[in-house]
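Peer 1: need a structure here:
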Amino acid sequence: MTVREVAATTGISKSSVYHIITEILQKRKIAARWVPHFLSPEQKATRQDICRELLSRYENQGETFLDRIIAIDETWIRDFEPEIKSQSNIWAGKNSPRAKKVRRQQTKVKQMMIFAYD
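Peer 2: From the prediction side, this is the model:
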């Protein structure tokens, strides 16, 4: 809720509501931290296993292992209307962690992009 909404609901002035929230309740506005997407515990475990395997191969084969890697990434680039940062602000305590929010809101407009690098 905004200070204006709280003031309208309670009948208290905006400055009084702001003082109560910030000084007495020790709250401040923080924005959610943008993350590209959320991973399930299984997806995180799979990524961890792959990283361990690659590290093991690097330790055994050295720089020659890195010379043989070609990475290809294929992704859909979508047109989206992101929420501006101030729209995701919430009142929170001094030590409150930031909320996480997925950045993109998918729409029907998209393009396939393929990247290859070594």
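
Peer 1: use CA for all of it now, contacts and neighbours both
Peer 2: Will do.

Peer 1: what sits against Asp76?
Peer 2: No Asp there; residue 76 is Trp. 110-113 (C-alpha atoms under 8 Å, 6 or more residues apart in numbering).

Peer 1: residues contacting Pro36?
Peer 2: 102-104.

Peer 1: what is the nearest of these to Lys94?
Peer 2: Lowest distance from Lys94 to the contacts of Pro36 (C-alpha to C-alpha) belongs to Val102, with 23.3 Å.

Peer 1: circling back to that earlier point, who wins for most neighbours among the contacts of Trp76?
Peer 2: Lys110 (13 neighbours; other C-alpha atoms under 10 Å).

Peer 1: surely it touches Ile77?
Peer 2: Yes: contact criterion C-alpha atoms under 8 Å: Lys110 and Ile77 qualify, at 5.4 Å.

Peer 1: one more to line up against the first:
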Amino acid sequence: MHFSFYIKRKMDLVHMIKQYGRTSLQDEPRSGRPNTANNDWNTARVDELIKVDRRVKLKEISLKLDILKTNFYEIVHDKLGYRKVSARWVPKMLSDEHKRQRVEISQILLHRCQQEGDETVDVGPGGDHHVRNKLLEHLITGDETWLHLSTPKTKRDSMTWKHPSSHVTKKFKV
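Peer 2: Alright, predicted model coming up:
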């Protein structure tokens, strides 16, 4: 923290004490209607909306439920224990079955190349001889790529609400 910022804050505090005669930083009792947004019914509504769409933004829910953002923040963080997190980037994640299938198919193709000897000789420009394997020439490989209906553009867009008991989300690299 910068020293000048600290002094400014301290001077504001001294000014507040002199001007209003306050010696406590606690809220004083005041007239008016008490805060009723922070009740069990609103808490259940907020929890349901977050469970339906984990990417929903704080402002959207507060507008939909007509709850002030400060009350909403208290419900989401303090009462429900949610926090906004980004998915963790991990390399392609294959199940054991997928790995087994890949090894099996690769062994079959390798065995076929060794047994059949499907090679031809091409004469390239300049009279160079190149040995090619026709089987490998026609082989197309790839991996499983997940395509989502809605692809977030930024890290912030991909952030989701996470409850302490929910699992860690992973985002696979494409």
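
Peer 1: let me see the TM-score of these two.
Peer 2: Aligned and superposed, the two chains score 0.50 in TM-score terms (TM-score structural alignment, normalised by the length of structure 1); 74 aligned residues with a C-alpha RMSD of 2.9 Å.

Peer 1: buried among the contacts of Pro36 of structure 1? Make that a ChimeraX selection.
Peer 2: ChimeraX command restricting those to the buried ones, with burial defined by 16 or more other C-alpha atoms under 10 Å:
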select :103,104
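
Peer 1: would JSON lines of the contacts of Pro36 of structure 1 with secondary structure be doable?
Peer 2: Listed next are these as JSON lines, based on DSSP: H, G, I helix; E, B strand; the rest coil:
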{"residue": "Val102", "secondary structure": "strand"}
{"residue": "Arg103", "secondary structure": "coil"}
{"residue": "Arg104", "secondary structure": "coil"}
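
Peer 1: in stretch 58-73 of structure 2, what's buried?
Peer 2: Quick answer for stretch 58-73 of structure 2 (16+ other C-alpha under 10 Å): 61-62, 67, 71-73.

Peer 1: quick one, helices of structure 1?
Peer 2: 3-10, 14-19, 41-61, 63-67 (DSSP state H).

Peer 1: of these, which is nearest Ala31 of structure 1?
Peer 2: helix 3-10 (15.8 Å).

Peer 1: okay, that closest one sits on what stretch of structure 2?
Peer 2: Counting by TM-score structural alignment, helix 3-10 of structure 1 lines up with residues 58-65 of structure 2.

Peer 1: contacts for the matching stretch?
Peer 2: So stretch 58-65 of structure 2 is in contact with 42, 46, 49, 68-69, 72-73, going by C-alpha under 8 Å, 6+ apart.

Peer 1: same question for stretch 161-174 of structure 2.
Peer 2: Contacts of stretch 161-174 of structure 2 (C-alpha under 8 Å, 6+ apart): 50, 54-56, 80-93, 145-146.

Peer 1: please spell out which residues along that stretch are buried.
Peer 2: 161-163.

Peer 1: now these in JSON lines, with distance to Glu104 of structure 2?
Peer 2: Putting the buried residues of stretch 161-174 of structure 2 into JSON lines (distance: C-alpha to C-alpha, whole Å) gives the following:
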{"residue": "Trp161", "distance to Glu104 of structure 2": "40"}
{"residue": "Lys162", "distance to Glu104 of structure 2": "39"}
{"residue": "His163", "distance to Glu104 of structure 2": "40"}
